[in-house]
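>>> Would you be able to build a 3D model of this:
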Amino acid sequence: MQTADIRRRWLTYFSDRGHTVVPSASLVSDDPTLLFTVAGMVPFVPYLTGLVPAPYDRATSVQKCIRTLDIEEVGKTTRHGTFFQMNGNFSFGDYFKEQAIAYAWELLTTSEADGGLGFDPKDLWVTVYEDDDDAARHWRTIAGLPEHRIQRMGKADNYWSMGTPGPAGPDSEVFFDRGPEYGREGGPAADDNRYIEIWNLVFMQWLRGASIGAHDFEILGELPSKNIDTGMGLERVAFLKQGVENIYEIDQVRPVLDMAAALSGRRYGADPEDDVRMRVVADHVRSALMLMSDGVTPSNEGRGYILRRLLRRSVRSMRLLGVDTATFGELFPASRDAMKDAYPEVETSYDRIGRLAYAEEETFLRTLASGTSILDLAVTKTKGAGTGELPGDTAFLLHDTFGFPIDLTLEMAEEAGLSVDRSAFDALMLEQRTMAKADAKSKKTLLADLSVYSAFRAAGETVFTGYDYLDTDSTILGLIVDGASVTSASSGDIAEVILAETSLYPESGGQEADAGSIIGTGFDLEVLDVQRPVKGLVSHKVQVRSGEVGVGDAATSVVDREWRRGATQAHSATHLIHAALRQTLGDEAHQAGSYNRAGYMRLDFNWTQPLSPATRSEIEEISNNAIRQNLEVETRVMPLAEAKALGAMALFGEKYSETVRVVDIGGPWSRELCAGTHVGRSSEVGLINLVSEASIGSSNRRIESLVGIDAFRDLATERAIVGQLTSTLKTPREQLPDRIGELMASLKAAEKKIAEFESAALSQRVPALADTATRIGELSVVSASVGELASADDLRALAQGVRTRLGSDAAVVAIAAEVKGKPAIIVATNDAARQRGAKAGVLARAAASILGGGGGGKDDLAQGGGTDVAAIPAALDAVTGELAR
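Sure, this is the predicted structure:
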């Protein structure tokens, strides 16, 4: 049974039983505490917790998920996958345990011919929470399972909660017995390799309190609405139904594994270590493909770092399979073709995905070359020191700075006959992880407890009137101070205000929140920020400027008109530049993010090469021509499918509702999904002035522009500067580049002549300094202060010149000077002096200690410095004193 068939059977079964089919959400989670969607229930959390009223009583989905906590286990077990699909059915206060168990058993055991999954009942076991007699009874009566195949487990195994106070409840898991060849008898409690979990049913019925121990917490009472959340691992069921050994051999993954085998010339199944590497490649390439199809791009932080790590682990695994050349050009198309039936977007956006993947592979192959050179030097140094172990800090440097995988370091060190101090490396990695976790924890503590918004959201959605009105009369529905709901706030307080209606735009879609105020009888509130803490609810962060505001008071939201005007200009300018960008570079130049506020906008886009000055000018000209044409800006609300059919551009990775807002500028010339505020006609943007275009990663670039009056002011400033130059240089504006070029050439020529004069002057000082040489034992020593010099290079040249002048007899030269207000000393020795034990580095350090600084260098030439110019004579005495000793 193909994976797509299992998916289809699941959705059909639950759709036929009154469940709303909900499309998979993006892998990029809306939850600010999560990088990715890690479970099928994540998109439904607001409904399951009661934070947002559920739009349906029952739902079903096949959700794309990414988990990276077990990334090191990928390829080693039958069931660890980075990307996986979770089939789920959900009930929001509708059916509960009995019906959920009945649905699960029916779908699992109904024959394939009748639309089921066709599992033999004798192969299925279940676990239930130790005190959940109801679940055990239902399994006995509905499924007819004998008591010994219903195993009771504790909270660590069969109890679900979000890890914090809130909804919780027992769960029941369904396992498939693979047979005695896979392990010992005794059910899931005895062997989780033989007994594979395929379905988990969570019975969300309790409100839990704070944690008491590792797996214990206080139960505060029943939830007002009991919910069902179940999840069936699609890949796990697929490998069981397809008769293969693991999830890497199913139809959606195996083609990549086979391609890795073909490219490496090694046979899958011939060597256990090679098998793990091929499975890693198959998993990571598919995971990277799906992440990039949802808009994630490689970077050094957050989601982009996880993607980069997956891509680099794939390259590393291919290298360990003996392939040093680029392979993504074969591996990624194999994964695309395996996944496109279930997810057509991987094919429609493959040009962008492929460009990102191939560029990242090329960059990492260069990184590997650089890291290899550094590793080779470290190996040589280690062998020279007579030790057989590469230092752990060297391995960590390669990993942390160059992205050089530790496995590769271990392999290459072994090839050179060395081991690696793995304990020191692991200690440094642990230190880094500990710091990262502490940082992440501190950031999480800054997030408000969203449960405070539940009662407000239950009253309905906040009505946004700002598209049509700048002032809106409303009512104060709620006030929040320090994360807690309060009844009033007084002058000076910082609070959150919940209104029934608001004209103030909440930050979203790259547009900064509106500035403005909320006023009412007896109070005046300055708006500091406007956000959507939960879907459908707008919260205004305010400072009470005067008076006292209370829940239930009448209030008016007032938008700062100049701010809104500038914001609408900037947001419409973003659309104009995006359209001009695609017109100039082609459809592959796709927006990857944006930010706009009054007078300024930036646009990130997928592209790997810098834009030439001519291309930048062309984009700017197209954008300003669109302004000059006074194009109509039209906004429409329509179903998402209709908007996509019209060709409306969507931001990769952005989650959209079934009903969306489409913004047209000049009809189809610019057509995008957008909830932001915009001008009425393009001429209202005023002026676009591109001020910057730069790289923000190997595959992304950023354009920045000033807009409207800010663009004019910037150009006016440039005009004033040009005017000053034309006046000062007495040169017409159009001739300024040539005139400045001539002046620069004259300046360089003058600097060259000055340098020649200074060099000649220094050379003239050499004989006199050499004549000051005195004898200290067998050494001829020059110790002198030469006053002020322009640079340490001049001082170095002078010392070397004196050393040459003294010939082949044993000689030491120590010359000090004041360089840019600070003392500096150069010590130079010749071969004969070094043979007698005179080392320049030692002497320079002795002098620098007197000068109040540091110094060092090689035995033949060294430098020292400090802060105390008056100590130069004493520093020179320290050199001669050291030589005398």
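>>> switch to C-alpha atoms for all contacts and neighbour counts from now on
Will do.
>>> the strands in the stretch 651-800 of the chain, which residues?
659-665, 670-673, 688-695, 700-707, 774-776, 779-789 (DSSP state E, counting those that start in this stretch).
>>> Of all the ones you listed, which one comes closest to residue 446?
strand 700-707 (29.4 Å; C-alpha to C-alpha).
>>> Distance from that closest one to the middle of the chain?
Distance of strand 700-707 from its chain centroid, counting by C-alpha atoms, centre = their mean, to the nearest Å, is 20 Å.
>>> Likewise for stretch 356-370?
18 Å.
>>> Could you check how far the most centrally placed residue in the chain is from residue 308?
With distances taken as C-alpha atoms, centre = their mean, the residue of the chain nearest its centroid is residue 302 (2.5 Å). Relative to residue 308, residue 302 is positioned 10 Å away (C-alpha to C-alpha, to the nearest Å).
>>> just to revisit the earlier point, I'd like the strands of the stretch 651-800 of the chain as a markdown table, with distance to residue 587 and mean neighbour count appended.
A markdown table is the format used below for the strands of the stretch 651-800 of the chain (distance: least, C-alpha to C-alpha, whole Å; neighbours: other C-alpha atoms under 10 Å):
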| stretch | distance to residue 587 | mean neighbour count |
| --- | --- | --- |
| strand 659-665 | 18 | 21 |
| strand 670-673 | 13 | 23 |
| strand 688-695 | 19 | 18 |
| strand 700-707 | 15 | 24 |
| strand 774-776 | 78 | 13 |
| strand 779-789 | 59 | 19 |
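>>> The structure of the following sequence is requested for comparison with the preceding one:
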Amino acid sequence: MKTAEIKRRWLDYFESKGHTVVPSAPLISQDPTLMFVVAGMVPFIPYMTGVLPAPYSRATSVQKCVRTLDIDEVGKTTRHGTFFQMNGNFSFGDYFKKEAIGFAWELLTNPVEQGGLGFDPKRLWATVYQDDDEAIGYWLEQTSIPAERIQRRGMRDNYWSTGQRGPAGPCSEIYFDRGPEYGAEGGPEADEDRYIEIWNLVFMQYERADGGTKDHFEILGELPKKNIDTGMGLERVAFLLQGVENIYEIDQVRPLIDAAAKLSGKRYGAVEADDVRMRVIADHIRSALMLMSDGVTPSNEGRGYILRRLLRRSVRSLRLLGVQRPCFEELFTISKNAMVEAYPELEESFERVLRNALAEEAGFTRTLDTGLQVLSEAISQSAKELSGEVAFQLHDTFGFPIDLTVEIAEENGLGVDRAKFDLLMQEQKQRAKSDAKAKKVGGAGLQVYSEFRALGETRFLGYQSLETSGSVLGLLHEGESVSALSQGQLGEVFLDQTTLYAESGGQSADAGWIRGDGFELEVLDVQKPVKGLFAHRVRVTRGQVVVGAAAQTQVDADWRLGAAQAHSATHVVHAALRQVLGPEALQSGSFNKPGYMRLDFSWTAALSEETKSEIEEVSNLAIRADLAVSAQFMSLPEAKKWGAVALFGETYDEEVRVVQVGGPWSRELCGGTHVSRSSQIGLVSVTSESSVGSGSRRIEALVGLDALHSLSAERDLVRRLSVNLKAPVAEVEARIMSSLEELRSAQRRIAELESAQALALAPALVTTATKIAGLNVVSQELTNPISTDQLRALTLEVARQLPDCVVILGASLEKPVVMVSSSQKAQQQGIRAGELAKVASAVLGGGGGGKADFAQGGGVDSAKMSAALHAAVSAIG
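Predicted coordinates:
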């Protein structure tokens, strides 16, 4: 049965059961917390949570989805794919467990000639959440499945949520037994390769909180309505019905595997490593086709980066199969032809999709070719093993895949230091979390920068001078190479030499100008998108700049002085830290710009005020000592022998620059700009010290005039406080503490009076009690000013004064709040406070609950308080 036919049967079946057929939403999620639609129910979340009224009580869809968290598992298992289709049927307060189970069993087991999918009922298993006896009852009532083929499982396996705040609930999954040749007996608990999950019935009735883990998270309360959300993996069902071994061999994907086999001259099924690569190509090309059809384009950020990764992994896998020539046109066309029956709209967008895919393929091919040249040279210079640093440079600078590096090295009788490569990759990922570089350089593809880098390394002359003359080698506008930039445009300029410092080593980029005959450019930022290449982000303030023009760079002298002060201050504070705390207080990161510095360092505990003061004092004594600041280049072994500190997370060339302050007192490997004497720093004023993670602290300080201005402002503040408090400066702190204590005392007296005033309402409320089911029931909305604590105390006080009662009090505070107290007699009659609180909260658009004797609830709609109290009272009897 073709995949498109399974999709058609699904929609036809549920349409016949009164469901509205809803077309698939685009892959780009409208939820700002998601890049892509990752599950079939995502478009329906607003209806499930009650944020929007559902336009239908029942719906069905076949939703396009993309998940890339398990991208490294693609091709290796039977069930991991980046793009997949999720068949779903949904109920918004209409039907629940009984009907959902009945629908699923009927569609799965009905004969093909009757519109069903024809699964043998003897090969189907079910799992339920461990406490869901109700679901087990319906399985036994609605289907022919025996009890021994129903397994209970915990929250990790049978409780569904999105992983963040939103709808959640227990679920029941349906598995198909592939037979003893695929694994051990014993159902899904024994072997999920033999027993394949094909359908998940989620009984969506709760809202979960953010945080927690997959098998432990907070439940905020019940949803306004009990909903059904089911998902049947279309690809999984297709590979079972088509009699193939995995999702990559179904009719919508297998043609791509066959094409990869033909292109490479290798037989699918002969070598497992080659099979994995063919499956990766098939999966990623199809995913890229669907993403690009929905408007995603390759880029270095967000969704575009995910797409770019898919495309590049495809090229990589083709290379590993021995395919050297471009073949995206053939592969994308094959994928489109395989998918177009299910998605006719692919024809309309295909020309655009193919154009973008071919451009990406060409760009990455150039990157690979450049990387091969570098790799060939490195191999010729290696004896037994290619260094991890070289492998990382190939990956980081040229986008060269590590597994291709490994394969080529092995062909030449070499190993690769993977441990070092993996360490460098991990360090890069950590830096990337706080590094906004990708957002600053205009979003051009790596291959564009690599082409400019191939023209030569940018010579940095900024250590010796603030000005130099050079030549414009290239220009970028909106990520595209152009021949000219005109007045008012933003773009990037590449020069053969520059005096403008590019952001690196924790130091922000220089400000300044680039000028030439007939043009002036304001420099907004300078970055190194690839090693050795300076990209000047500019705004054209006058004239037009063209490729090949002579240009003069000029650094803003005040900016450079401020940056140099801040960077030298960072070295001074680092040395002070190590002097005060010990050599283990090693810098792990930094950032500095004119007037400001921050330094992250290894330390496990917060610094005391005395320690912070001591560090600040040591730093400023070093500044006052007018220590010499110098820099010199030497080999890395020489620098280490000299005692220079190499910073965690940084990689270094064989020749390094060592900056020292006061000789051996501070020696660090550093490429930044610095003052020539420590006294030029001026002043360091520590402003904060905080934690930035386990075993890491951060110290921040103002530098130079910014530090002076800050201290002057604090001095003026103290003077004003002295005047207003009519106290000498030395007594200001004591006077403020005394005033604060008086204020706290007054606030306590006010709270006591308000509580007494609230409790004084109790006798009047007692008189409003009415008899319902033999109980004294008090239900009242309070309009007087009252706090949550006072409302709770008042509810309990009324209950204390009134025997055999149920007390329900509500008030609109920041949000509507309801308190319920239920006496022992009421509880014996089955009237529990927690249940009444849930009833009232549901009307208010929220959730609630608690113990049998006392509970609290609330919501968002204060206008419905009267209706909420009425609903709770109605639930009593």
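>>> Can you add distance to residue 384 of structure 1 and give the strands of the stretch 651-800 of structure 1 back as a markdown table?
Converted to a markdown table, the strands of the stretch 651-800 of structure 1 look like this (distance: least, C-alpha to C-alpha, whole Å):
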| stretch | distance to residue 384 of structure 1 |
| --- | --- |
| strand 659-665 | 67 |
| strand 670-673 | 63 |
| strand 688-695 | 42 |
| strand 700-707 | 44 |
| strand 774-776 | 36 |
| strand 779-789 | 33 |
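>>> Of all those, which one comes closest to residue 680 of structure 1?
Here strand 659-665 is closest among the strands of the stretch 651-800 of structure 1 (C-alpha to C-alpha), at 9.4 Å.
>>> so the closest one corresponds to what in structure 2?
With TM-score structural alignment applied, strand 659-665 of structure 1 matches the range 655-661 in structure 2.
>>> After superposing both structures, state the mean offset of that stretch relative to structure 1.
Between stretch 655-661 of structure 2 and its aligned stretch in structure 1, the superposed structures give an average distance of 1.5 Å (mean C-alpha distance after the TM-score superposition for structure 1).
>>> Structure 2: which residue goes with residue 817 of structure 1?
So, by TM-score structural alignment, residue 817 of structure 1 is matched to residue 811.
>>> residue contacts, that match?
781-783, 786, 791, 817-818, 865 (C-alpha atoms under 8 Å, 6 or more residues apart in numbering).
>>> Let's see that with 6 Å instead.
Residues counted as contacts of residue 811 of structure 2 (C-alpha atoms under 6 Å, 6 or more residues apart in numbering) are 781-782, 817.
>>> now residue 570 of structure 1
Residue 570 of structure 1 is in contact with 596, 600-601, 707, counting by C-alpha under 6 Å, 6+ apart.
>>> try 10 Å this time
Residues near residue 570 of structure 1 by C-alpha atoms under 10 Å, 6 or more residues apart in numbering: 511, 564, 576, 595-602, 677-679, 685-688, 705-708.
>>> what's the spacing between it and residue 719 of structure 1?
From residue 570 of structure 1 to residue 719 of structure 1 the distance is 23 Å (C-alpha to C-alpha).
>>> Next, the buried residues of the longest helix seen in structure 2.
Identified as the longest helix of structure 2 according to DSSP state H is helix 346-380. Within helix 346-380 of structure 2, the residues scored as buried using 16 or more other C-alpha atoms under 10 Å are 346, 350, 353-354, 357-358, 360-361, 363-368, 370-372, 375, 378-379.
>>> what do we get in structure 2 for residue 749 of structure 1?
Using TM-score structural alignment, residue 749 of structure 1 sits opposite residue 745 in structure 2.
>>> What segments of the stretch 701-850 of structure 1 are helices?
Secondary structure of the stretch 701-850 of structure 1 (DSSP state H, counting those that start in this stretch): helices at 709-729, 736-770, 792-805, 831-835, 840-851.
>>> list the buried ones in the longest one?
For helix 736-770 of structure 1, burial by neighbour count (16+ other C-alpha under 10 Å) applies to 736, 739, 762, 766, 769-770.
>>> Check the mean deviation of that helix from structure 2.
Counting by mean C-alpha distance after the TM-score superposition for structure 1, helix 736-770 of structure 1 comes out at 2.7 Å.
>>> cool, and the fourth one?
For helix 831-835 of structure 1, the mean distance from the matching residues in structure 2 following superposition reads 1.1 Å, by mean C-alpha distance after the TM-score superposition for structure 1.
>>> Also the last one?
With mean C-alpha distance after the TM-score superposition for structure 1, helix 840-851 of structure 1 departs from structure 2 by a mean of 3.9 Å once superposed.
>>> So which elements touch that helix?
strand 811-819, strand 822-829, strand 855-857, strand 861-865, helix 872-884 (3 or more C-alpha pairs under 10 Å, 6 or more residues apart in numbering; DSSP states H and E).
>>> Tabulate those in a markdown table, adding columns for distance to residue 3 of structure 1.
What follows is those, written out as a markdown table (distance: least, C-alpha to C-alpha, whole Å):
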| stretch | distance to residue 3 of structure 1 |
| --- | --- |
| strand 811-819 | 74 |
| strand 822-829 | 74 |
| strand 855-857 | 66 |
| strand 861-865 | 70 |
| helix 872-884 | 80 |
